[in-house]
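structure here, sequence nowhere to be found:
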């Protein structure tokens, strides 16, 4: 008997927790700051609806119809004589690769929560904060210790079961995350000088796009809308297999996308006004979180409290994704091998820890390994393989599987997506789903390589 979530709310919060991650709360604020604030947000939302939403419905439909993870879902649904089931290996590799660097970065978030909670940044200047960040990267003990802690605690939670483990903890963390975000956003927008940041973030000004050009900005928005939902590696499809057929899948996907978007928008509301209030460039890149923002908290009244709350929120955002993906890894291995839950859990934990070691050591003991050129790290390669290859190619695979005649097919997909009550998936957009979406995904894939080599 397939496990089931205890409630529809559990499914929505856990699915949203999987989609909500560092792409929302880390990448979205600085990429929005870089590409023109409100103008970029509008373009991003447009592509989120026309691109991300349909692919999410397709992943859910494959999972619910097969009642399996990506390990066996294609085996169950594919026509005889076809080879769609080879996709299982891309999905399994994608989930492992994502955890190979995500666990280390999540460890950084918890470490910075600890640093803020213990007052390490009180009175620190920018040079000291930069030194703290560099010291963290240079420490094998910090990187390995927090990475292992993240993985061990994650699998301990999952050992309690789908409802008592994953669902209960994810619900708690998601509620805490949303409350923390609202509190932090209120504090940010009430800082002296935050008004300029609010105007930049909320009032569209298309002239700002001229600095980078429409082409670069549109592709950045397309990429962010696509990658923020973690589509293409079966990370969301698994949760389709854990829900009943009471509700149509379009409505479920809309709720998850709305929650994911809310978190991204409020994250920008936390970061961008605070940057303007303290005269910091909101488009300063990945270092915004670990260098620029701690500098703000170090000079803010009550900065120890606000910094601790901020990195607790960041930790929860990252950890909900990790719990969801670890659950997917366990289920996939269990279905592929036939092992019992206890053996699968132990094997999965060991594999994730061992495979995560290169990233954790890639900033220190193994920093001489620079796979993508001088100054690059092992994490850069892992991220590139997942974000620029497995996610877009996997999503294209799901789209073709649900629309092609020699795949699962449009009629079967529609029948599953529209079972239950709620919003129907439109029958009339088959050509758009089967032709236009794959072309957009192909453009994103090519653009990723173009930017790398350019």
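Sure, I can see it. From a predicted model like this one, the values you see are computed outputs, not experimental measurements. Numbers count the residues shown, from 1 in each chain.

going forward, measure contacts between C-alpha atoms and count neighbours the same way
Fine.

from start to finish, how long is stretch 23-42 in a straight line?
17 Å (CA to CA, to the nearest Å).

buried set for that stretch?
Neighbour counts using 16 or more other CA atoms under 10 Å place 23-41 of stretch 23-42 among the buried residues.

which of those fall in helices?
Judged by DSSP state H, the subset of those located in helices is 28, 29, 30, 31, 32, 33, 34, 38, 39, 40, 41.

and the strands in the stretch 51-200 of the chain?
Counting by DSSP state E, counting those that start in this stretch, the stretch 51-200 of the chain has no strands at all.

got the residue ranges for the helices in it?
According to DSSP state H, counting those that start in this stretch, the stretch 51-200 of the chain carries its helices in the segments 53-66, 73-77, 87-117, 126-138, 140-158, 168-189, 195-202.

and those helices: which comes nearest residue 254?
helix 53-66 (6.9 Å; CA to CA).

show me what that closest one is in contact with.
With contacts defined as CA atoms under 8 Å, 6 or more residues apart in numbering, helix 53-66 is touched by 69-70, 72-74, 76-77, 231-232, 234, 236-245, 249-250, 253-254, 257, 395, 398-399, 402, 413, 416-417, 433.

are any of the residues you listed buried, and if so which?
69-70, 72-74, 77, 231-232, 234, 236-244, 249-250, 253-254, 257, 395, 398-399, 402, 413, 416-417, 433.

second structure for comparison follows:
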């Protein structure tokens, strides 16, 4: 099995986290959560609990050098090796990909179609997006097919020639584009208002809902709980400093989130769009804002959507790799065949989700007032990811044993750092995951 270089591992892990979660989800969550309080909590939780949970999953993969299921088995101290069943969480990647690739397909549609015909009124922008969902069946299928084709091609080429090479190109390009857009936004009068919205601390903004939202964002943005981190860590250098790697993943991810937020809110405030648009912020409010900029708006729209597309593709690749690696190890088949078998299964399921959004097929694919697409989206963040994250932190914090965990982490953690990290894993991280889980489940009955 080929391995990442030390820097390649950081870029690949960073690529898995800097996807739609940081660029699409973070700004709209900040918008609906009131800005400052959400952002400050997100920063604190990312640098504490986020780093601790990343390191825990890295330790599982790095110490065993195998797929997610076999990694749990290898570290399970009991003779029956029942913790191997925890590896079932790797199915979360393909599960999430069924809807994530559809959303990324929307990005491609907006990049190649809407960027050159930007709306001038909010009603036109809303109509464009709603038309894509309910009537644009073939546009969605085309975008979805393109995303999965690119993802499958990269993963089928392997660690060195596929995943690492792509991240070496796309991650620097992503930062260059976003820094350029931020510099442009800083010249606008509304930049100060956007900065105040995101960073002004207002005690009344810290509510239970905002706390849960910020915890959920940390979880969603770091690719925890679906086997990605375990799988990538299994393919890294044996002397990799996992704590430094985790920090190098979290900090640039935070920077991208903040840059995206500052840039988007500057544009939104400058042109009077809705800051609390929710998930439609990127697909409804921003196209309207870009449309009011004239020709410059077309250019900025293309650059922004290219960056969003780059980030999304690196994440789809990460979501696919764990299941492919498992099939290769378990059934001893070639990477090419394993990759396209999984892609085919995702494609078939994804087509059903697209049909569930279409006005002609939605009635047959809607259950309890939610479309099949909405149910998969909801259950991935409410069940799949929290379950996987909970199993990982409990396994490292309570099952493996303190002495063995210390031996696995002694090459990069001092005794004091180990004590702090281990305390977070045993007592704080499980509680955080349970809070997110409970809050998400209660949404069903709200």
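Sure, I can see it. Computed from a predicted structure; not experimentally measured.

circling back: output the ones in helices among the buried residues of stretch 23-42 of the first structure as JSON lines; include the columns distance to residue 316 of the first structure.
Shown next, in JSON lines, are these (distance: CA to CA, whole Å):
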{"residue": "28", "distance to residue 316 of the first structure": "16"}
{"residue": "29", "distance to residue 316 of the first structure": "17"}
{"residue": "30", "distance to residue 316 of the first structure": "19"}
{"residue": "31", "distance to residue 316 of the first structure": "21"}
{"residue": "32", "distance to residue 316 of the first structure": "22"}
{"residue": "33", "distance to residue 316 of the first structure": "23"}
{"residue": "34", "distance to residue 316 of the first structure": "25"}
{"residue": "38", "distance to residue 316 of the first structure": "26"}
{"residue": "39", "distance to residue 316 of the first structure": "28"}
{"residue": "40", "distance to residue 316 of the first structure": "26"}
{"residue": "41", "distance to residue 316 of the first structure": "24"}
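
and these, which is closest to residue 334 of the first structure?
The nearest member of these to residue 334 of the first structure, counting by CA to CA, is residue 28 at 34.7 Å.

which residues touch the counterpart of residue 263 of the first structure in the second structure?
Counting by TM-score structural alignment, residue 263 of the first structure lines up with residue 256 in the second structure. For residue 256 of the second structure, the contact set (CA under 8 Å, 6+ apart) comprises 18, 22, 23, 175, 178.

hmm, try it at 7 Å
Contact analysis of residue 256 of the second structure by CA atoms under 7 Å, 6 or more residues apart in numbering lists residue 22.

quick one: distance of the host helix or strand of it to the chain centre.
Using DSSP states H and E, residue 256 of the second structure falls within helix 242-270. Relative to the mean C-alpha coordinate of its chain, helix 242-270 of the second structure is positioned 13 Å out (CA atoms, centre = their mean, to the nearest Å).

post-alignment, that helix versus the first structure, mean distance?
Here the mean offset of helix 242-270 of the second structure against the first structure after fitting is 1.0 Å, by mean CA distance after the TM-score superposition for the first structure.

mind checking how far whichever helix or strand comes after that helix is from the chain centre?
Per DSSP H and E, the first helix or strand lying C-terminal to helix 242-270 of the second structure is helix 285-291. The chain centroid and the centroid of helix 285-291 of the second structure are separated by 24 Å under CA atoms, centre = their mean.

now helix 285-291 of the second structure: which residue numbers in the first structure?
Aligned by TM-score structural alignment, helix 285-291 of the second structure falls on residues 292-298 of the first structure.
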